[in-house]
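Q: Have a look; sequence and predicted model below, questions after that.
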Amino acid sequence: MSAQTWPWPAGSATGIGSLPGTDVAEAQRMVLGELGDLPHLVELPGRGPGADLVGRGAGLLAALPVELYAARWQLASHPGRDLRVTRDLMERDLDQLTAAADGYTGPLKVQVAGPWTLAASLELPRGGPALADPGAARDVAGALAEGVRVHVADVAARVPGAHLLLQLDEPLLPAVLAGRIPTASTLSAIRPVEADLARSALAAVVEGAGVPTTVHCCAADAPVALIASAGAAAVAVDLDQMGDLDELGGALDRGLGLFAGAASTDPQVPASAQVVADRVQRLWHVLGFAPELLPRQVVVTPACGLAGASATRARALLTACHEAARELRDRIGA
């Protein structure tokens, strides 16, 4: 594994995606400034429906329209105003990225809700999650794979010097696998999705994107081995949610990259680069890997998205992640 390379520079840090506020231009400039080694397309859920994780992902579904009903996204029979708003928000975000990243060369990350989080969150027209209907869940995964392919190609054309990475956000994947997603009545749960089926849908999106992909799961019991076997280049996790490290260690030993969510989003915890760096280094020591691999195989990130943080706190956390990644690289001399 020592000869392996990963699609980001040694000593990299990045954000999970979401940030506070409504000023896309300012947020994108901040990310490019604070996270110059691995910046990302910003997400500002504070702008309302269509800027949220589910609406944003649903807006990319190819030939599978969605609409808002009772403040929830659901599959629709034809495109309407809600879908136009969602796609317009994304277009404006991409325009701002195009302007802010003019002349940029290097890795650039874009984030999209994963197929299982979308299937568990989108409602059927008759009610209940699309996950409850195997055919609908399959349609969502297929439409997402095609939509992501087009989206990645669009971003690549807008920022031609960038080497794109895709992040699939799957916070609900553990609940989908464990059968913890409630039915429409909320009195019972949808039966668990088999691991092979979950892997297949993830793999289809990864393969369709055609770029290195990390799967982000900040919930407890992230299925690291399943994610690795779906073709992901990396897994992004909240270190506070990691229990048994054997599964993670085995996947990393086989070459999986790690986006280590080491900077706490708790406002009571100081945004300290040294604390973040020490935490990542301790984990690496416990896992027993060669120190020189750490700054190459690991990307430092906040524990989760920062939409609920203040602008000052969000900037401080991104700065802490960037400085921690550089400190780890310098400590080890990578």
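A: Arrived safely.
Q: from here on, contacts and neighbour counts on C-alpha atoms
A: Fine.
Q: contacting residues around residue 207?
A: residue 231 (C-alpha atoms under 8 Å, 6 or more residues apart in numbering).
Q: separation between it and residue 180?
A: Distance of residue 207 to residue 180, given as C-alpha to C-alpha, to the nearest Å: 28 Å.
Q: Likewise for residue 98?
A: As for residue 98, its distance to residue 180 is 40 Å (criterion: C-alpha to C-alpha).
Q: Over to residue 155?
A: Distance from residue 155 to residue 180, by C-alpha to C-alpha: 35 Å.
Q: another structure for you, compare them:
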Amino acid sequence: MTGANIPLLAGASSGFGDFPGTDAWEAARVVVGELSVPYLPLLPERGVGASDVGRTAVLLTDFAVEVGPHGHRVAARPGADHKRAAGFLAQDVDALEEVLERDGRSGGAVSVEALGPLSLAVSLELANGHQILSDRGALRDLAASLADGLRSHVAELRRRLRSDVVLRLREPLLEDVLGGAVSTVSGVGTLIALPANAAVELLRPFADIGASGLVVACPLSAPTLAVLRELPGAGVWAAASQLDPEHYDELGWFFEAGRAVGLGLVPEQPQLKPPSVKALLQPALTLVDQLGFPRSTLAAQTHVTCARGFAAKSDAWASRALGLVAKVAAALAEESAG
């Protein structure tokens, strides 16, 4: 996989993360109806197993996980928690497949997400009660298991949805992992920082699991972006609130390298004053203008999403927000043409 796969996301409207409600078919109807690159949503209101940790854990191969007193932990064998999470995933895939086929949208591209191995290793505990991140051997096993599971997941989605699949890997704790800022379970100390070269080694296989593109979402900082640059063909994603001039030059490297750049331009919560498409688009225009790139770069390399997943009970806004995502992506294309 290389930057040559950018056309799948170029100028696209897409999304990720939590979606309100418990109806997988309604969620699929909205994301397929509003977005040029639909995504496989998470519906955490369904309960245990439907969260990002539960969804990602069920993709692991030879690595059973259950829900314990303090969160998710490694188990001896798959149990009721695994079965429940697998059922939710199967339901979500069934719904997306059905709606894509019904609407004649098969054959395009879809986006699927997972927590990355480093952030997942903070959320999962070993039998001794310590996070997997504290055990380098267990961390390597977890990363290999997740890469293997995602390879199978992507292959199944390509077959069933008859679509190209873009992987969105979420590493919200990458900066803390690299900086030695992850608290121990007891909260009285922090785990030893993971060297950048070790992080690259663990993440590199995710650029070669059969997906038609890889975008990594993590906090923007010099250390995290340095890791992302070492992942072959990997794109980057940033919410509008992260588009600080401090990071412009580092983001410019991704444009120069011809990689995908995702922009979370639409707020995930309703605003007192409805935002205009022009106002929502402005951070993207400022970014490329300040970097000295032509505005045509936006349609050639960027895609638009909301800034985060949606809160519970926000059904009306979720549908409207994704409609705004599509309008901002269309306006981005118009600015690029101008």
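A: The structure has been received and is ready for your questions. If you're wondering where the values come from, they're calculated on a predicted model, not measured in any experiment.
Q: Kindly provide the TM-score of these chains.
A: The TM-score (TM-score structural alignment, normalised by the length of the first structure) is 0.93; 329 aligned residues with a C-alpha RMSD of 1.9 Å.
Q: Quick check, residue 327 of the first structure in contact with residue 277.
A: Yes: here residue 327 of the first structure reaches residue 277: they are 6.9 Å apart, a contact under C-alpha atoms under 8 Å.
Q: which residues of the stretch 201-338 of the second structure fall in strands?
A: Assigned by DSSP state E, counting those that start in this stretch, the stretch 201-338 of the second structure shows strands spanning 213-217, 235-239, 261-266, 302-306.
Q: what residues does the first one touch?
A: Okay, so that is strand 213-217 of the second structure. 1-3, 5-6, 8, 165-172, 206-207, 228, 233-238, 260-262.
Q: could you give the angle of that strand to strand 235-239?
A: Angle between the axes of strand 213-217 of the second structure and strand 235-239 is 40 degrees (criterion: axes from the mean of the first three to the mean of the last three C-alpha atoms, to 10 degrees).
Q: average offset between strand 213-217 of the second structure and the first structure?
A: Strand 213-217 of the second structure, aligned to the first structure and superposed, deviates on average by 0.9 Å (mean C-alpha distance after the TM-score superposition for the first structure).
Q: what do you get for the third one?
A: Averaged over the aligned pairs, strand 261-266 of the second structure sits 0.9 Å from the first structure after superposition, using mean C-alpha distance after the TM-score superposition for the first structure.
Q: Could you tell me where that strand falls in the first structure?
A: Residues 258-263 of the first structure are matched to strand 261-266 of the second structure when aligned by TM-score structural alignment.
Q: Off-centre distance for that stretch?
A: Put simply, stretch 258-263 of the first structure sits 12 Å off its chain's centre (C-alpha atoms, centre = their mean, to the nearest Å).
Q: Kindly report the same for stretch 54-62 of the second structure.
A: 16 Å.
Q: And the helix or strand that contains residue 165 of the first structure, what does it pack against?
A: Using DSSP states H and E, residue 165 of the first structure sits in strand 162-169. Applying 3 or more C-alpha pairs under 8 Å, 6 or more residues apart in numbering; DSSP states H and E, one finds that strand 162-169 of the first structure contacts strand 106-113, helix 134-158, strand 213-217.
Q: Next, the angle strand 213-217 makes with that strand.
A: Going by the same axes, to 10 degrees, strand 162-169 of the first structure makes 30 degrees with strand 213-217.
Q: Matching residue 138 of the first structure against the second structure, which residue comes up?
A: Match for residue 138 of the first structure (TM-score structural alignment): residue 140.
Q: so what's that match up against?
A: Per C-alpha under 8 Å, 6+ apart, neighbours of residue 140 of the second structure: residue 202.
Q: The helices and strands packed on strand 162-169 of the first structure into TSV, with extra columns for distance to residue 186 of the first structure?
A: Below are these laid out as TSV (distance: least, C-alpha to C-alpha, whole Å):
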stretch	distance to residue 186 of the first structure
strand 106-113	23
helix 134-158	19
strand 213-217	24
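Q: Looks like residue 59 of the second structure contacts residue 151 (just checking).
A: No: using C-alpha under 8 Å, residue 59 of the second structure is not in contact with residue 151; the gap is 9.5 Å.
Q: Same drill for these two, tell me which one is more crowded.
A: residue 59 (24 against 18; other C-alpha atoms under 10 Å).
Q: any idea how far that one is from residue 176 of the second structure?
A: For residue 59 of the second structure, the distance to residue 176 of the second structure (C-alpha to C-alpha) stands at 24 Å.
Q: circling back: neighbour-wise, which of residue 327 and residue 277 of the first structure wins?
A: Neighbour comparison, residue 327 of the first structure and residue 277: the larger count goes to residue 277, with 24 against 19 (by other C-alpha under 10 Å).
Q: Return the residue of the second structure aligned against the more buried one.
A: Match for residue 277 of the first structure (TM-score structural alignment): residue 281.
Q: got it, and residue 327 of the first structure?
A: In the second structure, residue 327 of the first structure lands on residue 331 (TM-score structural alignment).
Q: Please apply the same query to residue 205 of the first structure.
A: In the second structure, residue 205 of the first structure lines up with residue 206, judged by TM-score structural alignment.
Q: Pull the contacting residues for its match.
A: By C-alpha under 8 Å, 6+ apart, the contact set of residue 206 of the second structure is 147, 214.
Q: what do you get if the cut-off is 10 Å, keeping everything else the same?
A: 116-117, 143-144, 146-148, 150-151, 167, 169, 214, 231-232, 234 (C-alpha atoms under 10 Å, 6 or more residues apart in numbering).
Q: Let me know the closest of those to residue 307 of the second structure.
A: residue 169 (15.3 Å; C-alpha to C-alpha).
Q: What's the local residue count around the nearest residue to the closest one once chain neighbours are set aside?
A: Closest residue in space to residue 169 of the second structure, ignoring its immediate chain neighbours: residue 216 at 4.8 Å, by C-alpha to C-alpha, 6 or more residues apart in numbering. By the measure other C-alpha under 10 Å, the count of residues near residue 216 of the second structure is 26.
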